[in-house]
Structure formats: C-alpha cells, structure tokens
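> coordinates only, sequence not included:
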C-alpha cells in the first residue's frame, strides 16, 4: 500500500510539471527565451515518463501533444527552438509507440523535424550534440522509423540515410555508430521498395568512394560485408555483374 501511495504521489508531481510546461506552450505571447525555457522543461519531464504511463500522466500528455503538433511550433524558424521541439516530439513518440500520436499530415512534419535534427551530428563539440544523439537513440531503441515505412514516407527515409552517411565521423562514440547501423539495417529488412534505393546508394559509395568521408566509406563497406549474402539474393544477375558481386564473397 505504501509503494502504491509513493508511486501515486510521484505521478501526481510529474503530472503537474508536464501540465504546467504544456500550458505554457499555449501562450502565444511567449518570447523566444521563455518558449525555449518551457520546451526544455517539458523535454526533461517527458524523459521521466515511461511507456504506457498511468492515466494521470496520459491526461497531462494529451494537452502537450496538441500544443507540440501546432504549426507555429513545427514550423518555427529558429533552429534552437526547432531542435528542442524535436526532442519533445521524440519523447512523445517513445511514450506512445506503437500508437501514432498525430494524423498523417502532422506526423509527416513531426518526422521531418526529427530527421532534420540529425544534421549536425558530425560536430560532437557542439552544445546541441547531446540533444541530437538523444533523438537518434530514441529512434533506434523504439524503432520509431517504422512509422516512416508504415506511412510510406520513402523520400524521408532516403533523406535520413543521406544525412547519417554525411554526419558519421570516426571520433563518434560506438553507441552512436551502432544506432546508425541498426536503423539502416532494420529499414533494409523491413521495406522492399525503399531498400532497393538504399542498396544502390551503399554500393555506389563502396564502388566510387566519391563525395563521402573515409568514415562513411568504411561504414558502407562494413554494412555491405555484413549483408553481402542478402544483397546477392536481392540483386538481379545483371546487377551483380554491374556491382562486381558475382564472383567472390570478399569485398
């Protein structure tokens, strides 16, 4: 009984914090600094919310979901605000998966904003680096990218691939590289339409080495080596010859 009471009191305190931060977002007259402060507080609160939260927390989150889905936040021009909005939205998706928190048209903008936040991962000294890696971590852990597949946002998936290839660096933590690897691997396993273009992109990087860093090339090579047998199964005989994969399993 004591444990239940403690949990209830904890939920009530978190509910108040989430509700307060969500209500603050509804004030149209907020300055940029006040808006940023409210969003940062909301992001902290949402990080404390577990999946399948209590009804008390769910009710508080409902107001937040509506506020974050408004165009005035999704289309905010200031990059620092957009990044923290993407953190909040990533947490909302984490909490609600496998349910989709928004209608399709809003969901597309939400996912675009999260993919946009991955630009900048190359600079691990930037103050925003941890916010960007948090979004990537949530995407990998919850497989929220599957929403892009379910909603047939193939172009957005390809944009994400190009972004990850452009941003990866040798000095990155292994966890970050593993998240990138896992996301692309699962996408290739999930979707036939988009994975064909992704295979071509990976193979093109491997064969030409053009317009990519040495780390991106090593990433593509490692990926192909791991998936080589599957690639051979999925490519036509003409494509195998074109990519030079028909003779030896060694790259």
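Arrived safely, thanks for sending. Since the structure is predicted, the reported quantities are computational estimates derived from the model, not experimental observations.
> okay, CA-based contacts and neighbour counts for the rest of this
Noted.
> Distance-wise, check residue 188 relative to residue 154.
For residue 188, the distance to residue 154 equals 12 Å [CA to CA, to the nearest Å].
> Please apply the same query to residue 200.
Counting by CA to CA - residue 200 and residue 154 are separated by 15 Å.
> Likewise for residue 22?
The separation that residue 22 has from residue 154, given CA to CA, amounts to 32 Å.
> can you check residue 84 too?
Distance, residue 84 to residue 154, by CA to CA: 25 Å.
> which SSE is residue 221 in?
helix 214-234 (DSSP states H and E).
> actually residue 162, sorry about that
Here residue 162, judged by DSSP H and E, is contained in helix 154-167.
> list the helices and strands that helix packs on?
Judged by 3 or more CA pairs under 8 Å, 6 or more residues apart in numbering; DSSP states H and E, helix 154-167 is in contact with helix 104-117, helix 146-150, helix 192-208.
> Could you give me the buried positions within that helix?
154, 156, 157, 158, 160, 161, 163, 164, 165, 166, 167 (16 or more other CA atoms under 10 Å).
> hang on, isn't the fifth one packed against residue 113?
Pointing back at residue 160 there. No - Residue 160 sits out of contact with residue 113 when judged by CA atoms under 8 Å, with a separation of 11.1 Å.
> one step back: any chance of JSON lines for the buried residues of helix 154-167, columns distance to residue 193?
As requested, the buried residues of helix 154-167 are exported to JSON lines (distance: CA to CA, whole Å):
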{"residue": "154", "distance to residue 193": "8"}
{"residue": "156", "distance to residue 193": "13"}
{"residue": "157", "distance to residue 193": "11"}
{"residue": "158", "distance to residue 193": "11"}
{"residue": "160", "distance to residue 193": "16"}
{"residue": "161", "distance to residue 193": "15"}
{"residue": "163", "distance to residue 193": "19"}
{"residue": "164", "distance to residue 193": "20"}
{"residue": "165", "distance to residue 193": "20"}
{"residue": "166", "distance to residue 193": "23"}
{"residue": "167", "distance to residue 193": "24"}
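> structure B:
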C-alpha cells in the first residue's frame, strides 16, 4: 500500500467519524426530548429525519449505539454523555409501557458495552438498571411480543460483556436470586438458541465468580429440580441440574462434605 493509499484511507475514516458524530448528536437531541416529553407528559417529539414512526425512532437510537465500538475515544465518550444522562431518568426507567422500557434498557446496555470496563453510571443507577433487566426478563415468556428480539439482543450483550458480574460487585444478592428464578421460570424450548446460550453463560458466570452460594439461590435450584418438575418443565429441570453440578465443588466452602449436593437428582 502506498503512502497515498494510506492517506486516502485515513481521510475516508475521518469522514466516517464525522458522519457518526453527527448521527450521535441527533440521537442525543432526540433522547433528551423524549425524557423532557415524559417529564412534562406533553405530545411525543417528532421522529428523527427519515423515520416514519416513534417505534422506528427508538430503533434508530439503538442501531446507532450498537454501531459504536468498545473503548471509544474521549470525543466519542463526550458525545455519548447527554444520552447517558437522559436514559437514566425515572420517567423512562419506570415507564408503564414495556416496549419503552425495553428500548431504554437496550440503549443503556449498549452504552455499558461501549464504555466497559469503565462505568459511566453510578452504583445506584446500575442497581435500578438491573431491576429493569429483571422486569424485561419476566416478559420473555411471550415470544410473540413486539420487543422480544430486542430482549434477546439485551441478554446476549449482558452475557458477552459479563455485565452480570457487576451485580456481584454491588452485592445485589437478592437481585441475583430473582434473576435465577426468572430464568428458570421463563426458559422454554420455543426460545431460540441465542437465549438458551445467553442464560447458560450468565448463570455459570455468576456461579463461577461467587464467593459463596446464598440460601435463596439454593432454594430456587432445589425447587426447580424436584422430580415432579422434570416432566412439567424439562428444560428448566435440566438447567437447574447442570447448575447444581457446576456449583457442587464450590458448595464445599460453605457446607460440610457430607452435605454436598449430589451431582444427580434422584
């Protein structure tokens, strides 16, 4: 490659970044307007240029954020800050419509992915986001909802960036138990492989990185692997059995060897 070719490529990259910054600027403006609209309960803001509906508007925001790579430059981080602040408002996080919650959470998860391992959100804000994740997971039992694909993408991102480990760092023990209960409750054979894989990764990450296993989590696992549940929910039963097998060695840290869980449920 000649020097001229390199310079031409750099110029194209600069032009591409300029375009991306412009798009992010539009996103920041629109997300801020959505937040103000929610706070004032006014008429919804007009969509971004080229969008035909508010639903497409939300998709535009998420697609633009999904396009940003990890470890962004300082200028890129600065461009994201207005969206970071706007998305974490109570009016958006506690919106009555599940589709809005899913769209907001999708954007938050993308921002966490982009800036990992640095945290732009405070601990308290992350805990609120985790509560929203649980609410969204509970809604996954219906695969026909309009936001289902977004939730699948959210789970996949959580697994890939190991966001679930932040729950352990923040000592969100009750939320971890609730998350496991939700997974074991909603998992069914009609979910795509991506969902099953993400759930498996998340649960195993939490188990592997936990210093101990809470009684609440153990109770959830015992309840799901009862013999009576094997026919009622075979996938949940199998997943619970696999998790018990995985944590068997770690349970030795908090239980006497004679109390160690069996690798198979009789």
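Looks like it arrived, so ask away. It should be emphasised that the depicted structure is a prediction, and the values quoted were computed from it without experimental measurement.
> rewinding a little: how about the helix holding residue 162 of the first structure, which residues of the second structure does it hit?
Alignment of helix 154-167 of the first structure against the second structure: residues 173-186, by TM-score structural alignment.
> Please identify every residue contacting each of residue 188 and residue 154 of the first structure.
residue 194 (CA atoms under 8 Å, 6 or more residues apart in numbering).
> What's the match for residue 202 of the first structure in the second structure?
So residue 202 of the first structure corresponds to residue 221, using TM-score structural alignment.
> Kindly provide the distance from that match to residue 188 of the second structure.
Residue 221 of the second structure is 16 Å from residue 188 of the second structure, by CA to CA.
> Give me the more crowded residue out of these two.
Neighbours per residue, other CA atoms under 10 Å: of residue 221 of the second structure and residue 188, the larger number sits with residue 221, 22 against 16.
> any idea how far the more buried one is from residue 116 of the second structure?
Counting by CA to CA - residue 221 of the second structure and residue 116 of the second structure are separated by 31 Å.
> What residue in the first structure is paired with residue 130 of the second structure?
Looks like residue 130 of the second structure aligns to residue 111 there (TM-score structural alignment).
> which residues does the nearest residue to its match once chain neighbours are set aside contact?
Residue nearest to residue 111 of the first structure in three dimensions, not counting chain neighbours: residue 148, with 7.6 Å by CA to CA, 6 or more residues apart in numbering. Contacts of residue 148 of the first structure were listed using CA under 8 Å, 6+ apart, and they are 111, 154, 156, 157.
> Please compare those by their distance to residue 192 of the first structure and name the closest.
Nearest to residue 192 of the first structure among the contacts of residue 148 of the first structure, counting by CA to CA, is residue 154 at 10.7 Å.
> Residue 249 of the first structure contacts residue 228, correct?
Yes - the pair residue 249 of the first structure / residue 228 is scored as a contact, 7.3 Å apart, by CA under 8 Å.
> what about these two, which has more around it?
residue 228 (17 against 10).
> from what I can see that one touches residue 240, true?
No - checked against CA under 8 Å, the pair residue 228 of the first structure and residue 240 is beyond contact range at 11.0 Å.
> Residue in the first structure paired with residue 195 of the second structure?
In the first structure, residue 195 of the second structure lands on residue 176 (TM-score structural alignment).
> any idea how far residue 202 of the first structure is from its match?
19 Å.
> Which helix runs longest in the second structure?
helix 3-40 (DSSP state H).
> Give me the distance between the helix or strand following that helix and the centre of its chain.
Where DSSP H and E defines the elements, the next helix or strand beyond helix 3-40 of the second structure is helix 54-67. What separates the centre of helix 54-67 of the second structure from the centre of its chain is 16 Å, taken as CA atoms, centre = their mean, to the nearest Å.
> Stretch 154-164 of the second structure too?
Worked out by CA atoms, centre = their mean, stretch 154-164 of the second structure lies 5 Å from the chain centre.
> same question, stretch 1-8 of the first structure
That offset, for stretch 1-8 of the first structure, works out to 35 Å (CA atoms, centre = their mean).
> Identify the residue nearest the equivalent of residue 123 of the first structure over in the second structure in space, chain neighbours excluded?
Superposed on the second structure with TM-score structural alignment, residue 123 of the first structure falls opposite residue 142. Leaving aside its chain neighbours, residue 142 of the second structure sits nearest to residue 148 (7.9 Å; criterion: CA to CA, 6+ apart).
> mean deviation of the helix holding residue 162 of the first structure from the second structure?
Overlaying the second structure shows helix 154-167 of the first structure at a mean distance of 1.0 Å from the equivalent residues (mean CA distance after the TM-score superposition for the first structure).
> Can you list the neighbours in contact with that helix?
In contact with helix 154-167 of the first structure (CA under 8 Å, 6+ apart) are residues 112, 115, 118-122, 148-149, 180, 184, 194, 197-198, 212-213, 216.
> related to what we said a few turns ago, what are the contacting residues of the helix holding residue 221 of the first structure?
165-166, 168-170, 181, 199, 202-203, 205-206, 209, 240, 245-246, 249-251.
> Buried ones among those residues?
Neighbour-count burial (16+ other CA under 10 Å) applied to the contacts of helix 214-234 of the first structure gives 165, 166, 168, 169, 181, 199, 202, 203, 205, 206, 240, 245.
> Tell me which two of the residues you listed sit farthest apart.
169 and 240 (29.6 Å).
> how many other residues sit next to residue 80 of the second structure?
Residue 80 of the second structure is flanked by 22 other residues according to other CA under 10 Å.
> Over to residue 226 of the first structure?
12.
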